[in-house]
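K.L.:
below: sequence and its predicted model.
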Amino acid sequence: MIVVLDSDDRSCVDFLAELKALLAQCHPAPTTLFRLAIEEMEAWLLGDRHALLAAYPKAKKDVLARYAQDSICGTWELLADAIHPGGHAAVHKAGWPLPGQLKHEWARNISSGMDVEGNASPSFGKFRDGLRKLVAHGLV
């Protein structure tokens, strides 16, 4: 089983410990890979600037330049500020379901051009490498 979650602003060490404690209560416990996107899944999209700019060539490069990879900074909001007209303020104002729709669109558009080897997100690299290890051992 592969479980991917946003860490939000939680301590990764503590959050993983909680998840592993829950897994330990399963009898039998399934083979499980836990991976955390640091702070949010959009960090993985921001990890490949070439794919992002290919999908959104009019993205605001000055906004993207402010992003420190895998930082706790309001990741999806920063991405919205870079690529969505009116930025995150317009998304917040519109309300649900727009944030979810946009996140889905961004993931589809950016990930289709993503270089999984060159992604700068450490949390994406851990996901990629963990998945490869499971495949190599025939567990997926």
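P.N.:
Cool, got the structure.

K.L.:
from here on, just use CA atoms for contacts and neighbour counts.
P.N.:
Fine.

K.L.:
quick one: contacts for Ala80?
P.N.:
Ala80 makes contacts with Gly87, His88, Val91, as judged by C-alpha atoms under 8 Å, 6 or more residues apart in numbering.

K.L.:
ok now stretch 128-140, how far from the chain's centre?
P.N.:
Distance of stretch 128-140 from the chain centroid (C-alpha atoms, centre = their mean, to the nearest Å) equals 19 Å.

K.L.:
same question for it: list its buried residues.
P.N.:
By 16 or more other C-alpha atoms under 10 Å, the buried positions in stretch 128-140 come out as Gly130, Leu131, Leu134.

K.L.:
okay, which residue is most central for this protein?
P.N.:
The centre of the chain sits closest to Met41, judged by C-alpha atoms, centre = their mean, with a distance of 1.7 Å.

K.L.:
quick one: the helices in this structure?
P.N.:
Using DSSP state H, the helices of the chain run over 12-24, 42-46, 49-55, 61-65, 75-83, 87-94, 98-111, 122-136.

K.L.:
just those helices: most buried one?
P.N.:
Counting by mean count of other C-alpha atoms under 10 Å, helix 42-46 has the highest mean neighbour count of the helices of the chain, with a mean of 25.

K.L.:
take a look at this one as well, against the first:
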Amino acid sequence: MDRLEFLVEERSMAEVLKVLLPRILPASWVLDENYFIRPHEGKSDLKRSIPKKLKGFAQHKEQTTGFIIIQDQDSNDCRQLKQELVALCKANQAPNIKFLVRIVCHELEAWYLGDMKAIQAVFPRFNPARHLKKSLFRLPDTCQNPKTRLKDIVGDYQQIATAQMIAPYIDIEHNRSESFRQFVSGIRKFITAKR
């Protein structure tokens, strides 16, 4: 693969990926050289842009481009949402275009809830010992509204600022969020697959 395009729903995910991807991708992948993060203004904007971007890059037949589409589940059915995005990609795919769709269970903040040490690093008043047995932290993807729960726990919460602060502390190998683990393993397989 010659190029990677990460299409994300919002800026906070882009901020997290700027920090996480260099720890997930091999060193040969360099931000804004051969991989790019494209934030959108929500789900509708993301969905509208997918056909345009896939068709645009399909014209560069000498280059294989991989698209990784990342969207929050929110209150949608996860499997159905993924199927819709996969169908949209397939309908606009060309031989030199590859794609991977990853759904974040409910919201990006579930990834934060999957790493109590990262939360504590940014919010020192947070005491992980008080929360170890709570299902919210054992199974963060089951939380229906992780953003609200995180706000309740840490108090002052600003979406973009928290994304920038917490991303460096996220342990990519030991996060309790299944959707986070699927995201990491999916990217690793995607970039090494012979296609």
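P.N.:
Looks like it arrived, so ask away. For clarity, every value in this text was computed on a predicted model and none was experimentally measured.

K.L.:
just give the TM-score of the two.
P.N.:
Scored against TM-score structural alignment, normalised by the length of the first structure, the superposed chains reach a TM-score of 0.78; 124 aligned residues with a C-alpha RMSD of 2.3 Å.

K.L.:
circling back: quick check: the aligned residue for the residue nearest to the centre of the first structure in the second structure?
P.N.:
When the second structure is aligned by TM-score structural alignment, Met41 of the first structure is paired with Leu108.

K.L.:
then Phe124 of the first structure?
P.N.:
In the second structure, Phe124 of the first structure lands on Phe180 (TM-score structural alignment).

K.L.:
hmm, His106 and that match touching each other?
P.N.:
No - Phe180 of the second structure is not in contact with His106 according to C-alpha atoms under 8 Å; the separation is 11.5 Å.

K.L.:
pretty sure Arg38 of the second structure is in a strand, no?
P.N.:
Yes - Arg38 of the second structure sits within a strand when classified using DSSP: H, G, I helix; E, B strand; the rest coil.

K.L.:
next one: it from Cys78 of the second structure, what distance?
P.N.:
Separation of Arg38 of the second structure from Cys78 of the second structure (C-alpha to C-alpha, to the nearest Å): 22 Å.

K.L.:
what is the burial count for the aligned partner of Ser71 of the first structure in the second structure?
P.N.:
Alignment note (TM-score structural alignment): Ser71 of the first structure maps to Thr142 of the second structure. The tally of other residues near Thr142 of the second structure (other C-alpha atoms under 10 Å) stands at 16.

K.L.:
equivalent analysis for Pro30 of the first structure, please.
P.N.:
10.

K.L.:
quick one: residues contacting it.
P.N.:
Contacts of Pro30 of the first structure by C-alpha under 8 Å, 6+ apart are Met1, Leu23.

K.L.:
and it, how far is that from Asp129 of the first structure?
P.N.:
For Pro30 of the first structure, the distance to Asp129 of the first structure - C-alpha to C-alpha - is 19 Å.

K.L.:
my read: the match of Met41 of the first structure touches Met13, true?
P.N.:
Yes - with contacts counted by C-alpha under 8 Å, Leu108 of the second structure reaches Met13, the gap being 7.0 Å.

K.L.:
Met116 of the second structure contacts Pro128, doesn't it?
P.N.:
Yes - Met116 of the second structure is in contact with Pro128 according to C-alpha under 8 Å; the separation is 5.9 Å.
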